[in-house]
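Chemist: Please work out how this folds:
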Amino acid sequence: MNDDLLILRLAVQNSLIGCVTSELRAVYVKIENKIIYFKMVFDGEISDYWYETGSEIGTEIVSHFSDYSINEDFIRKDYPEKLDYPEFICLYKRYEL
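Modeler: So this is what the prediction gives:
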């Protein structure tokens, strides 16, 4: 694993501490061409809390990288719809039966 990916994983997981609510289903990331792709998947309507908090998390993540930009994506995908993003690394996934 390269250093940027390791730093990204730690930055995302650290940024999520104390923020996760029941509607957050999963968090995915990938790095490509100096762009961090940050995808948050929600069950139900995405609240104002998450639009604001998600942007703050994105800002905190990209602050660990001097020459990268971030692409934030907030997606509604209600349970039991399958989560399938094979090109991304899953850093958080809520427990679902």
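Chemist: C-alpha from now on. contacts and neighbour counts both.
Modeler: Noted.
Chemist: Any chance you could list what contacts the helix or strand hosting L10?
Modeler: Secondary structure from DSSP states H and E places L10 in helix 3-16. By Cα atoms under 8 Å, 6 or more residues apart in numbering, the residues outside helix 3-16 that reach it are K30, I31, I57, E60, I61, H64, L91, Y92.
Chemist: Which parts of this structure are helices?
Modeler: Residue ranges of the helices in the chain, as given by DSSP state H, are 3-16, 48-62.
Chemist: Would you mind putting these into JSON lines with mean neighbour count and distance to R25 alongside?
Modeler: JSON lines is the format used below for the helices of the chain (neighbours: other Cα atoms under 10 Å; distance: least, Cα to Cα, whole Å):
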{"stretch": "helix 3-16", "mean neighbour count": "15", "distance to R25": "13"}
{"stretch": "helix 48-62", "mean neighbour count": "16", "distance to R25": "12"}
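Chemist: Here is the second sequence; please produce its structure so I can put it next to the first one:
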Amino acid sequence: MKQAILFVVGAMLSACTQGGGQGSSETDLQGSCEALVSAETGVQAADVNAVSTESVPTGTITTIEVTGAQAPWLCLADATGVIIGVEYSQEG
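Modeler: Got it, this is the predicted structure:
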């Protein structure tokens, strides 16, 4: 019984540390997303900027602004932080 209570308390404490502020792992993820979008678009890295990262049930979605693009790019990562793809947010 004590082990179950410790597990629940531990899980609650670890949940408190997730998502608050911009941690180094989020900064690293955004940098990786910027690099991938830069490579995909052929736009130099200085003109590709992550503007937000949102947690979703399957992981995260980072919104990337690219100079000259009419809409942002999206960078999708799984729950472990592995990037699974980038895509342009506007059809066309």
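Chemist: Could I get the TM-score for this pair?
Modeler: Once superposed, the chains reach a TM-score of 0.36 (TM-score structural alignment, normalised by the length of the second structure), with 61 aligned residues with a Cα RMSD of 4.4 Å.
Chemist: In JSON lines: the helices of the first structure, plus distance to F38 of the first structure.
Modeler: Below are the helices of the first structure laid out as JSON lines (distance: least, Cα to Cα, whole Å):
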{"stretch": "helix 3-16", "distance to F38 of the first structure": "9"}
{"stretch": "helix 48-62", "distance to F38 of the first structure": "7"}
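Chemist: and R76 of the first structure, which of those is closest to it?
Modeler: helix 48-62 (11.6 Å; Cα to Cα).
Chemist: give me the number of residues near E54 of the second structure?
Modeler: Counted with other Cα atoms under 10 Å, residues neighbouring E54 of the second structure total 11.
Chemist: Tell me how far it lies from A4 of the second structure.
Modeler: 31 Å (Cα to Cα, to the nearest Å).
Chemist: Now do the same contact list for E56 of the first structure.
Modeler: By Cα under 8 Å, 6+ apart, E56 of the first structure has no neighbours at all.
Chemist: A39 of the second structure falls within a helix, correct?
Modeler: Yes: under DSSP: H, G, I helix; E, B strand; the rest coil, A39 of the second structure sits within a helix.
Chemist: Tally up the residues packed near T27 of the second structure, please.
Modeler: Count around T27 of the second structure with other Cα under 10 Å applied: 13.
Chemist: Could you tell me how far it is located from Y88 of the second structure?
Modeler: 21 Å.
Chemist: A15 of the second structure now?
Modeler: Using Cα to Cα, we find A15 of the second structure at a distance of 31 Å from Y88 of the second structure.
Chemist: quick one: which of these two has more around it?
Modeler: Using other Cα under 10 Å, the more surrounded residue of A15 of the second structure and Y88 is Y88, with 17 against 11.
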